[in-house]
Every structure is written in C-alpha cells, then in structure tokens.
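Novice: sequence and computational prediction follow.
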Amino acid sequence: MSGTGLSIPAPTEASLFGLPLWLVVAVGAVALFGAFQVYYWVGHFLGERLYASRVGTRIGRHRIRKVENVVRRWGALAVYACFWVPVLRHSLPWVAGVLRVSYPWYVVASALGCLTWVPVTSFGLYTVIWGWVGLASRSPITAAVVAVAALAALAGVTVWRRRRKAAPDDKLASA
C-alpha cells in the first residue's frame, strides 16, 4: 500500500488501548474463562429456579430442554463446542451447572474453548477489519460496496431466521 501512508501492523506489533494485541487477547480469554465459571456456579446453586427466572422465561422452556439434551448427550464436549455457536455460548454453561456436569471436565472444556475460540475470533476479526481498511485505502467505492453487501447479507439472514422462527408459532396459532 505504498503512497497511502497506511500500513497494516503485524499481529505481533498491533496494539489496542496501548497494549499489545496478543495481551488483550490473552486477557479476553482469561475474562471469558472467569465468566464461564460464574455461569456454571450460578446454574449449580440456583438449579431449577434459574429456569423460572426472567432470563429462563425469556429463553423459553422448550429451548432450554434442547440445550439440556445436548449437555446430557455430549457432556463436557458440548461445553467446548458451545464456544463456536453464538446462542449456546452463554446459555449452555449455566445449564451445565444445573445438570451438574462434572466440574473438573467442565473446567478443562471451558479452558480449551477459551484458548481456541478467543484467539481465532480475535485475530480473524483483526484480519477482516484490516483487510477492509486496506481495501478502502485502495478503492473506497469497492469498500463501500463490500460493506453494503455484508450489511444486506446480515439483514437478509436476520429476516430469514425471524420468519423461520415465527412460522412454527403461526402454525400452532392457526391449529
């Protein structure tokens, strides 16, 4: 990118809030690990009462049953896998606590999840952002088209999911 004065920093040289990016990622992984332990113990201590809470009611009993079935079937492996599924990432850990998944295995699975998911998503997002900034420095119009296309795709997926989610409810209402 000569001539623009813009250079993409190497991941080992990049910084955020004045800290090296790798350190921010490491702190993020530790913080997420801590949050996962809190989720587990909240589920463990509150048990079934958690399902009647505002959060449990909002999620819905039928959805919680689906998560319970995943945890019963896969145990700690489900805890690791939930890092890669956006909605499960923050609902499955407290269900694991309610179901009393083996805590040592839970700790291992959540640690492995933090050690893999946080760096992959952080550096992946870093790459996407700097890739788009590089594109914008070469061709602002192309970058704008890419941004609009990405937003349109996101809006399309959101609308599609909402319609798909509403369809079973509509069938129940008309029956």
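Specialist: Yep, that arrived.
Novice: rest of the way, CA atoms for contacts and neighbours
Specialist: Fine.
Novice: which stretches in this protein count as helices?
Specialist: For the chain, the helices defined by DSSP state H occupy 21-46, 49-52, 54-59, 61-74, 76-82, 92-98, 103-138, 140-174.
Novice: pretty sure residue 95 contacts residue 43?
Specialist: Yes - under the criterion of C-alpha atoms under 8 Å, residue 95 makes contact with residue 43 at 6.0 Å.
Novice: of these two, which one has the most company?
Specialist: The neighbour count for residue 95 versus residue 43, taken as other C-alpha atoms under 10 Å, is higher for residue 95 (27 against 24).
Novice: contacting residues for the more buried one?
Specialist: 40, 43, 64, 67, 68, 71 (C-alpha atoms under 8 Å, 6 or more residues apart in numbering).
Novice: ok, which pair from those residues is furthest apart?
Specialist: Farthest pair in those (C-alpha to C-alpha) is 40 and 64. Separation: 14.8 Å.
Novice: tell me which of these two has more neighbours.
Specialist: A side-by-side neighbour count of residue 40 and residue 64, using other C-alpha under 10 Å, places residue 40 first with 24 against 17.
Novice: hold the first one in mind and look at this next one:
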Amino acid sequence: MSLALINHLLQSYGYLAVFVFIAVESLGVPMPGETTLIAAALYAGSTHRLNIAVIAAVAAGAAVIGDNIGYWIGRRGGARLARRYGRHVGLTPRRLKVGRYLFDRHGGTVVFYSRFISGLRTYAAFIAGMVAMRRPGFVVANAAGALVWAPAIAFGAYGLGGAASGLGSALTFIGVGVSIALSVVVGLLVKRSMRSLEARADAAYPDEQAPAPVPVAELADTR
C-alpha cells in the first residue's frame, strides 16, 4: 500500500483511518499500521488539520482493541488457523514453536516490546492467545506497550511534521525513510537471532512441530 494512498485516506477519513489500520494490523492482518500513524502525525504537524493528542489516543485504543481481538481469535481457534493458513503469512511450524518458547518464558516482556517491532507487532497477540498466555498478564503488558508506543511515535513524527512545514516537504520524506530503515534494521536483527531461538525451542519442545491446541476445558475457564 503506497504512502500516497495512506495520505489520501487520512485526508478523507482522518482519525477513522488511523483506528482501522492499526486495529486491523494488531488483530493479525498484515497492514501498515505504524506507517499510517507516522503519516497521520506528519500530516497533523504540517497542516494542523488533525489533533496530535487525539491521534495518539486513537492509536493506543486501536492497538489495545485489535490486540485483544487477536488474542481472543488465537485463544479460540489459533492452532487450527495456523495449521491451515499460517504458511501464507509466514507463520511456519518452527516460528510458532519459537513463539511458544518466548511466550512461555518471557510472555509479558514479549507482548510489551512486540508493539515496537514490525512483523512481530502483527502476530504477537494472536500467538499469545494460541499458546494460552494468561489473560491478566497479556492485558497489562499489552496496554502498557500501546500507551508507550502510540504517544512516542505520534509526538515524535508530529515534531518532524512541524519542522517540515518550515523547512520543506523533503524533511517529511527523510523522516519516513528513517522510520522504514529502522524497521528494516530491527527486522534483520530479529532474523539473525531466529536460528538460535529455533534451536532453543527445539530443545525445549523436542516432540512438537507446532504449539498444541488449547484444551477445551482450559478455554472454558477463560470465559
């Protein structure tokens, strides 16, 4: 999805576009949620047609709501969905096993920091539900991550947008480029550590190809 289209949707739908992109990305569908937040903040800073505080609040709310829906989907039928469709979005059995390994040992920390990592941000809530992470811990870590991530990204990009109004639009594109570059660097670092994590996960769960479905009795206890 091009930045031009995102800007067009922001100009047409404003806060609604921010909410939809971030919420849909958070529940497990690959969408440019963070890019939309950055674009909205840049737009607000350069035109003042949107309120940056409202943008940050909408983004945080969308992240929390989307993640909780993703968690619920993962909890109710995540294993079945992953087996059938996971390969189409990169959720291979080995990666799912790594997800279980991480959530079993560092659940809250993973949920919090996943909000800042492209790719992991999309699937973290779904995987957390699928591997039966305890709901109270998920809710707290998820809310904390959203409440830090949304204002940090929004107000940072807003300041850049304000500077761009005086220095020219080139600064806006530089800001977007830096954000994309940072996401790529983080993605490469995650990919580099994946082999080590896969080995640890294989050692921890030697007889499993993917996270096992949550027992029906356990699902009933979470209602």
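Specialist: All right, it came through fine. If you're wondering where the values come from, they're calculated on a predicted model, not measured in any experiment.
Novice: one step back: so which of the contacts of residue 95 of the first structure comes closest to residue 20 of the first structure?
Specialist: Of the contacts of residue 95 of the first structure, the one sitting nearest to residue 20 of the first structure (C-alpha to C-alpha) turns out to be residue 40, at 30.7 Å.
Novice: hmm, back to that, mind putting the helices of the first structure into JSON lines with distance to residue 14 of the first structure?
Specialist: Putting those into JSON lines (distance: least, C-alpha to C-alpha, whole Å) gives the following:
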{"stretch": "helix 21-46", "distance to residue 14 of the first structure": "5"}
{"stretch": "helix 49-52", "distance to residue 14 of the first structure": "42"}
{"stretch": "helix 54-59", "distance to residue 14 of the first structure": "38"}
{"stretch": "helix 61-74", "distance to residue 14 of the first structure": "38"}
{"stretch": "helix 76-82", "distance to residue 14 of the first structure": "29"}
{"stretch": "helix 92-98", "distance to residue 14 of the first structure": "32"}
{"stretch": "helix 103-138", "distance to residue 14 of the first structure": "10"}
{"stretch": "helix 140-174", "distance to residue 14 of the first structure": "22"}
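Novice: can you tell me which of these is most buried?
Specialist: helix 92-98 (a mean of 26; mean count of other C-alpha atoms under 10 Å).
Novice: which part of the second structure matches it?
Specialist: The alignment of helix 92-98 of the first structure onto the second structure (TM-score structural alignment) spans residues 124-130.
Novice: the matching stretch vs the first structure, average distance?
Specialist: Compared with the first structure after fitting, stretch 124-130 of the second structure deviates on average by 0.7 Å (mean C-alpha distance after the TM-score superposition for the first structure).
Novice: on that earlier part again, dump the contacts of residue 95 of the first structure to a markdown table, plus distance to residue 142 of the first structure.
Specialist: What follows is those, written out as a markdown table (distance: C-alpha to C-alpha, whole Å):
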| residue | distance to residue 142 of the first structure |
| --- | --- |
| 40 | 46 |
| 43 | 48 |
| 64 | 43 |
| 67 | 42 |
| 68 | 46 |
| 71 | 45 |
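Novice: now the second structure: which of these match?
Specialist: When you map those onto the second structure and apply both residues aligned by TM-score structural alignment, their matches' C-alpha atoms under 8 Å, the shared contacts are 40, 43, 64, 67, 68.
Novice: tell me, what residue is most central in the first structure?
Specialist: Centrality entry for the first structure: nearest residue to the mean C-alpha point is residue 86, 3.9 Å, by C-alpha atoms, centre = their mean.
Novice: identify the residues contacting that one.
Specialist: Contacts of residue 86 of the first structure (C-alpha under 8 Å, 6+ apart): none.
Novice: that one and residue 108 of the first structure, how far apart?
Specialist: Here residue 86 of the first structure is placed at a distance of 20 Å from residue 108 of the first structure (C-alpha to C-alpha, to the nearest Å).
Novice: on that earlier part again, measure the residue nearest to the centre of the first structure to residue 142 of the first structure for me?
Specialist: Taking C-alpha to C-alpha as the measure, residue 86 of the first structure falls 30 Å from residue 142 of the first structure.
Novice: what's the local residue count around the residue mapped onto residue 78 of the second structure from the first structure?
Specialist: Matched to the first structure by TM-score structural alignment, residue 78 of the second structure sits across from residue 47. By other C-alpha under 10 Å, 18 other residues sit near residue 47 of the first structure.
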